[in-house]
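In: need a structure here:
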Amino acid sequence: MSATMIKEFRLPDLGEGLTESEILSWKVAVGDTVTLNQVIAEVETAKAVVELPSPFAGTVAALHEQAGSVVEVGKPIVSFEVDDAGDSPSGGSDAGTPGASDSEGASDFEKALAKREPNLVGYGAVVEKSGRPARRQRNFDGGVTEHEPVNEPLAEQPVQVPVAVPSEPTAEQERPRSTPPVRKLARDLGIDLEMVKGTGSGGLITRSDVQEFAAVDQRQVSVSAVTPAPAPIYAGVPGERETRTPIKGVRKFTAAAMVQSAFTAPHVTEFLTVDVTPTMELLTRLKTSREFAGYKLTPLTLAAKAVLISLRRNPSLNSRWDDAAQEIVQFNYVNLGIAAATPRGLTVPNIKDADKMTLLELSTALSELTDTARSGRTSPADLAGGTISITNIGVFGIDAGTPILNPGEAAIVALGSVRKAPWVHNDELAVRQVMSLSLAFDHRLVDGEQGSKFLADLGAILSDPAAVMTMI
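Out: Take a look at the predicted model:
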């Protein structure tokens, strides 16, 4: 009869130095038998909802946190009872498993995999065997645990975030605790970290701490000004005069990012109202064509294509400001962000290499992006790396606005609603379909002339799609 042992799974860093995550739901219960990589929970980071796979095959022994709890990275969230026999996930022999890289019958893939360190998604770089004894490392509670040898089965290695705890104070410990990206952000904003109070684990200063301090210190405005609107009165308890909703997850991250963007990039907003009747007529023809049968075509689809064409003539709007290197970085590709309102707050996933897509491909990508965002399944990768964004405020019946730039981007286009209005057409007054376009851009990167030309090109395409023939 094989022996069993208890293995703890600690909440890993799900990307970009995030310090905490909320457990939305458990997919398993105590006593359940799980397999390797089976989804055991859904957690929400500051950027997206992520499914956590099980790093072990065994039985769930304990759930240390309840659904709805906000847990710091490195804290135990679940324990498993696993079979210790043979050190294999299934409790059998090692033959044929990634840990048995020298066993007969093991594939080349398994042999290569046995040399890799596990992380949350996939595996890290190949680790060569050195023949030296396993190093000891400190755990999150200050205790000492044995580091698993790299050639043991991957399923037996819990995903942990190592934190070095020196035995004696050092000069590094005397300064405020923060990560290198956070220290760089503080330097960029001219903030002394000695003045910032850390809200992370053990007083760690987080990116959000720096951004909120910058908002208050540099512009003397309260961060509460960017908190979400209060819930409708019917959402509260009868008789109560107000409803309070904790600011966390995606909404907390979005608020901090918008504060940083508003107080870092000098925004300029321009407006243009155009007659989009020809574009709406084109949309009707395309919907009834054989090529687009079964595909979802909307005014956003054609407007997105028009934005991509306009960028070819005005590439300065597809760039970012690298303050550390004191350089302007112009992108030779377009990752088109689409602002999406979700139950958990505003997100801006982006379509990678949208400039290389046909109208049909762009239509498919937009449908998939919006469906995924509304269901809360957008991955962190889809939220990162955007180069320019579109926000479609027209779906809410709004004509124009002054959108805030997505951090790290040079421009954002707001599409207003399409309305019938009196318009001078062919020197006569007629009822036409018109739309207001709003363009906000970073004046460090984009001059007024460049922004105006881009907006004019965009308006020209939407008012006469045939104008594309003269632009490309």
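
In: hey, let's count contacts and neighbours off CA atoms from now on
Out: OK.

In: what separates stretch 433-449 from the chain centre, distance-wise?
Out: 25 Å (CA atoms, centre = their mean, to the nearest Å).

In: Look at that stretch and report the distance between its end residues.
Out: 28 Å (CA to CA, to the nearest Å).

In: now stretch 126-138
Out: End to end - CA to CA - stretch 126-138 spans 23 Å.

In: Mind listing what's buried along stretch 76-88?
Out: For stretch 76-88, a neighbour-count test (16 or more other CA atoms under 10 Å) marks P76, I77, V78, S79, F80, E81, V82, D83, D84, A85, D87, S88 as buried.

In: and what of stretch 324-331?
Out: Q330.

In: got a list of contacts for that stretch?
Out: D188, P315, S316, N318, S319, R320, W321, D322, T387, L445 (CA atoms under 8 Å, 6 or more residues apart in numbering).

In: repeat that for 6 Å
Out: Applying CA atoms under 6 Å, 6 or more residues apart in numbering, the contact partners of stretch 324-331 are N318, S319, R320, W321, D322.

In: Just the ones of these in strands?
Out: S319, R320, W321, D322 (DSSP state E).

In: Produce a PyMOL select command limited to the buried residues of the residues you listed.
Out: The buried residues among these can be selected in PyMOL (16+ other CA under 10 Å) with this line:
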select buried, resi 319+320+321
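
In: now, which of the ones in strands among the contacts of stretch 324-331 sits nearest E409?
Out: For those, the residue nearest E409 by CA to CA is R320; the value is 5.4 Å.

In: For the closest one, list the residues it contacts.
Out: V329, G408, E409, A410.

In: this one as well, want them side by side:
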Amino acid sequence: MTAVEQRFREFKMPDVGEGLTEAEILKWFVAPGDTVTDGQVVCEVETAKAAVELPIPFDGVVHELRFDEGTTVDVGTPIISVDTDPGAGEAAPQTAPAAGEAVAEAPAAAPESEEKEGRQANLVGYGAAPASTKRRPRKPLPSAQRSAPTPSAAAPAPQAPAPAPAPARPEAAPELNGSGRPARPLAKPPVRKLAKDLGIDLETVTPSGADGIITREDVHAAAEAVQAARETPVAAPATAAQGRERRVPVKGVRKATAQAMVNSAFTAPHVTEFVTVDVTRTMKLVSELKQDPELAGLRVNPLLLVAKALLVAIRRNPDINATWDEGNQEIVYKDYVNLGIAAATPRGLIVPNIKDADAKTLPELASALGELVGTAREGRTSPAEMSGGTITITNVGVFGIDAGTPIINPGESAILAFGAVKLQPWVHKGEVKPRQVTTLALSFDHRLVDGELGSKVLADVAAVLERPKRLITWA
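Out: The predicted structure is shown next:
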């Protein structure tokens, strides 16, 4: 590593998820010139799973932010450079020469014969430059020699008679391709490396430097044009609806959710069963638990008891807690329950899960559920909190929906939908009375969960919610 590379450190976009390939820069917390320290959060990015804050791993002064907010960047691409030795004075990073700046190396003095032939120095990697009548400027002469006339390069030697003047030869043009541009784009090695890193074909870049040389700015402009073309929606034909529609690129959490749902729907054969149940006793228990000092300050609601009821049903029917391993053609039964809770957020639907939910007491489950929902609404759910789920609950009742056919979360075997609790006429003890009623829907993967197992699990959940004392007797 050179001294310049040691001084100017680059921080690359990390893989903050499980094998993710890109992330969108949501917000920068620093600007060029700001001092940063090891572990300081410099930006927030959104992956296909969650929004994550990125800390810088070294000290220094921010030299350059490589991408603007809202840009999607591939994992492994440098996003920020830091001057780790700002007290050393002005210096430019080795990988970022100024636009159009000539190579700093001073060429050695050319032999006299080379000067007579009109050859000129060329950039490394371009091959020999064509002959030209132009000469390299000479260094200033000492004052003692300035008064003496100096023959020009075109003048004959003193001892030779002057030849007849010949018309000046025009400078030979570089070899051109069919489009009228140089057959090989002219660019310095650092610029070629930059283009390679950004995936830009130099053949497509319009040069702005002297003599048709492509500069760093030209490459960056080409990269920005490519990125803008990817993100700009294709203009729709002029219609009466124009101006009344808006288009939003599908990316981040919503893109990942869409792909996961498509994969699940067309990979796992879904079966959905429904049951309507009287949950009057459960709703009464929720009211009582809210007054319990042991649960003071915790999130106590019907969803908490639905989660507990599902955990009891899984304990009675453990084969529902499994996954299908297509590669090894095996069913993997799990002796732990990571209970997923589908949560709607401004960035889309996410499914964080409560690790080892089956081992938690009711107060512990209430606390974990409250933290999970709060973190999701703030957009701070980490990828680790969304990985490893085994079974999921989706609470569609909060939107006033009675029931639905939920799609199984990829890698799981079942998902329970909890509908709205409504006051309805119900036959209770031989009489029609108003009761609190809800509908439950269980979707399961029919490759490993047959109708009997799925029905038993759904029936057990309904039984617990109808008579919540079973939380004790069945536990």
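
In: Now find how far off-centre the longest strand anywhere in structure 2 is within its chain.
Out: If you go by DSSP E, structure 2 has its longest strand at strand 431-445. Relative to its chain's centre, strand 431-445 of structure 2 lies at 41 Å (CA atoms, centre = their mean).

In: Just the buried residues of it, please?
Out: R435, Q436, V437, T438, T439, L440, A441, L442, S443, F444, D445.

In: which residues of structure 1 does it align to?
Out: Under TM-score structural alignment, the alignment places strand 431-445 of structure 2 onto residues 428-442 of structure 1.

In: I'd like the buried residues of stretch 76-88 of structure 1 written out as CSV, with distance to K453 of structure 1 added.
Out: CSV is the format used below for these (distance: CA to CA, whole Å):
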residue, distance to K453 of structure 1
P76, 55
I77, 54
V78, 56
S79, 60
F80, 61
E81, 64
V82, 64
D83, 67
D84, 68
A85, 70
D87, 65
S88, 63
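
In: out of those residues, which are inside strands?
Out: Those of the buried residues of stretch 76-88 of structure 1 lying in strands (DSSP E): P76, I77, V78, S79, F80, E81, V82, D83.

In: how would you label G340 of structure 2: helix, strand or coil?
Out: strand (DSSP: H, G, I helix; E, B strand; the rest coil).

In: Give me the distance between the equivalent of it over in structure 1 and E449 of structure 1.
Out: In structure 1, the residue paired with G340 of structure 2 is G337, using TM-score structural alignment. Distance, G337 of structure 1 to E449 of structure 1, using CA to CA: 24 Å.

In: quick one: which of those two has more around it?
Out: G337 (29 against 9; other CA atoms under 10 Å).

In: quick one: what's aligned to R312 of structure 1 in structure 2?
Out: Alignment note (TM-score structural alignment): R312 of structure 1 maps to R315 of structure 2.

In: secondary structure class for that match?
Out: helix.

In: Name all residues that make contact with it.
Out: With CA under 6 Å, 6+ apart, R315 of structure 2 has no contacts at all.

In: now with 10 Å?
Out: Neighbour list for R315 of structure 2: A309, N321, D335, Y336, V337, D358, V457, W474, A475 [criterion: CA atoms under 10 Å, 6 or more residues apart in numbering].

In: how far away is the second one from A51 of structure 2?
Out: Applying CA to CA, one obtains 29 Å for the distance of N321 of structure 2 from A51 of structure 2.

In: So between those two, which is more surrounded?
Out: Using other CA under 10 Å as the criterion, N321 of structure 2 and A51 rank with A51 on top: 25 against 21.

In: quick check, nearest of the ones in strands among the buried residues of stretch 76-88 of structure 1 to A29 of structure 1?
Out: Of these, the one sitting nearest to A29 of structure 1 (CA to CA) turns out to be V78, at 10.0 Å.

In: residue in structure 2 matching the closest one?
Out: That one, V78 of structure 1, aligns with I80 by TM-score structural alignment.

In: ok, that match to I25 of structure 2 distance?
Out: For I80 of structure 2 relative to I25 of structure 2 (CA to CA), the value is 12 Å.

In: Show me what counts as buried in stretch 53-65 of structure 2.
Out: Buried, per 16+ other CA under 10 Å, within stretch 53-65 of structure 2: E53, L54, P55, I56, F58, D59, G60, V61, V62, H63, E64, L65.

In: Let's see which of the residues you listed end up in strands.
Out: E53, L54, P55, G60, V61, V62, H63, E64, L65.

In: Which residues are in contact with the third one?
Out: It stands for P55 of structure 2. Going by CA under 10 Å, 6+ apart, the list of residues near P55 of structure 2 reads F11, V36, T37, D38, G39, Q40, V41, V42, C43, E44.

In: Now the last one: which helix or strand?
Out: Under DSSP states H and E, the secondary-structure element containing E44 of structure 2 is strand 41-46.
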